[in-house]
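> A structural model of the following input is requested.
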Amino acid sequence: MLNRVILIGRLTRDPELRYTPAGVAVTQFTLAVDRPFTSQGGEREADFIPVVTWRQLAETCANYLRKGRLTAVEGRIQVRNYENNEGKRVYVTEVIADNVRFLESSQSREGGNASGGGNMPEPPSYGGGGRGNSGNSGFSRNNNQDPFSGDGKPIDISDDDLPF
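As a prediction, the model looks like this:
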């Protein structure tokens, strides 16, 4: 059995960082992911997918991710349910992320050096939770097996590409 998902999209708002009663950090945000086709009216449509991160990855996402940032998320789909105040069963489908990659620097979003010049740092990659990352302390750099590895150049996407 396999439950893995990889998404690339833009945050619809800043992440929300909270802590459980036991003191474990948890962050929630929504990723807008374009559909690969246009509607009958010729407009692009998007799916808005809720993402949850835990522990150190949650704190890192809360510190560095902002609304509109292009982000790659790798994780698993989880469906949970609960009973609301009216006694109705509510189902929630979300992605539990164990790896998040920031695909553009904050400089390029703020109108900085977006032409790919010399002083733009390579966006970092942050992973967490499981999958044999021991000795890695949640931080990873480019490697040949990473599907999101790039050459450190900015991605040419305008604000018109945002679905919100």
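
> hey, let's count contacts and neighbours off CA atoms from now on
OK.

> the helix or strand harbouring residue 93: which residues count as buried?
Per DSSP states H and E, residue 93 falls inside strand 89-102. The neighbour-count check on strand 89-102 (16 or more other C-alpha atoms under 10 Å) flags 94, 95, 96, 97, 98, 99, 100, 101, 102 as buried.

> from memory residue 83 sits against residue 90, does it?
Yes. If you go by C-alpha atoms under 8 Å, residue 83 and residue 90 touch, sitting 6.0 Å apart.

> picking up where we left off before, and the strand holding residue 93, how far out from the chain middle?
10 Å (C-alpha atoms, centre = their mean, to the nearest Å).

> let's see this one next to it:
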Amino acid sequence: MRSAGGLTHVGPLAKAYMAELERRRNGMVDGKEAAAGEEREPGRQGGRLPELNEARVIGRIVNPPKTKEGSGARGDYKMARFVLALNRAYKDSLGKWVRETDFIPVVAWGAVAEAASKAGKGSALRVEGRIKTWQVEGKQYRWELKADLLEVLDLRAATAKTEAQGELLPN
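All right, here's what the predicted structure looks like:
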């Protein structure tokens, strides 16, 4: 475990992610990307921190995605909803390893929804997007990850599904 810029992180993926956040933070002026040649004030921008709503997760699909197609004010659309299971492990106060699973609701639109609809239960996915929240009946808040990018990581599950459909994946 290492510390960088007041944040503690583990491993090369975290290191790459922190480098990307630092690059973005250094390029922000008043919460926006700095234009070429424009200087950025050190620290806070006019008393505000730049805003960032990004999520990157890797997990497995709990159940096959539920898809919906239709037409709306913006034209035809395709939507897919699914839940990702994210496993994590940590040591408790006694030094014993404990495994936990978080379940993340995901929604995808358009081409990302099309890609999600081809992934089956148990498929490993990398999803990038943003957190979207809304309030239900004036009381409870709900949230989901709106997927902007989806990558199937588990070729085994993808191969099994396409072979069952009579198709083959390219080598």
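
> TM between them?
Superposed pair, TM-score by TM-score structural alignment, normalised by the length of structure 1: 0.57. Supporting alignment: 109 aligned residues with a C-alpha RMSD of 2.6 Å.

> just give me the closest of the buried residues of strand 89-102 of structure 1 to residue 61 of structure 1.
Each of the buried residues of strand 89-102 of structure 1 was checked against residue 61 of structure 1 using C-alpha to C-alpha; the closest is residue 100, at 7.9 Å.

> ok, now how distant is residue 26 of structure 1 from residue 68 of structure 1?
20 Å (C-alpha to C-alpha, to the nearest Å).

> kindly report the same for residue 50 of structure 1.
Counting by C-alpha to C-alpha, the gap from residue 50 of structure 1 to residue 68 of structure 1 is 15 Å.

> same question for residue 54 of structure 1.
21 Å.

> ok, now residue 19 of structure 1?
Going from residue 19 of structure 1 to residue 68 of structure 1 by C-alpha to C-alpha gives 24 Å.

> between the two, which has more neighbouring residues?
residue 68 (19 against 14; other C-alpha atoms under 10 Å).

> and the more buried one, which of the three is it?
Following DSSP: H, G, I helix; E, B strand; the rest coil, we place residue 68 of structure 1 in the coil state.

> who's in contact with it?
Neighbour list for residue 68 of structure 1: 10, 11, 12, 13, 162 [criterion: C-alpha atoms under 8 Å, 6 or more residues apart in numbering].

> can you check residue 98 of structure 2 too?
89, 90, 91, 92.

> what's the second one aligned with over in structure 1?
Using TM-score structural alignment, the partner of residue 90 of structure 2 in structure 1 is residue 37.

> what's the first helix or strand after the helix or strand containing that match?
Secondary structure from DSSP H and E places residue 37 of structure 1 in strand 25-38. For strand 25-38 of structure 1, the following helix or strand on the C-terminal side (DSSP H and E) is strand 44-54.
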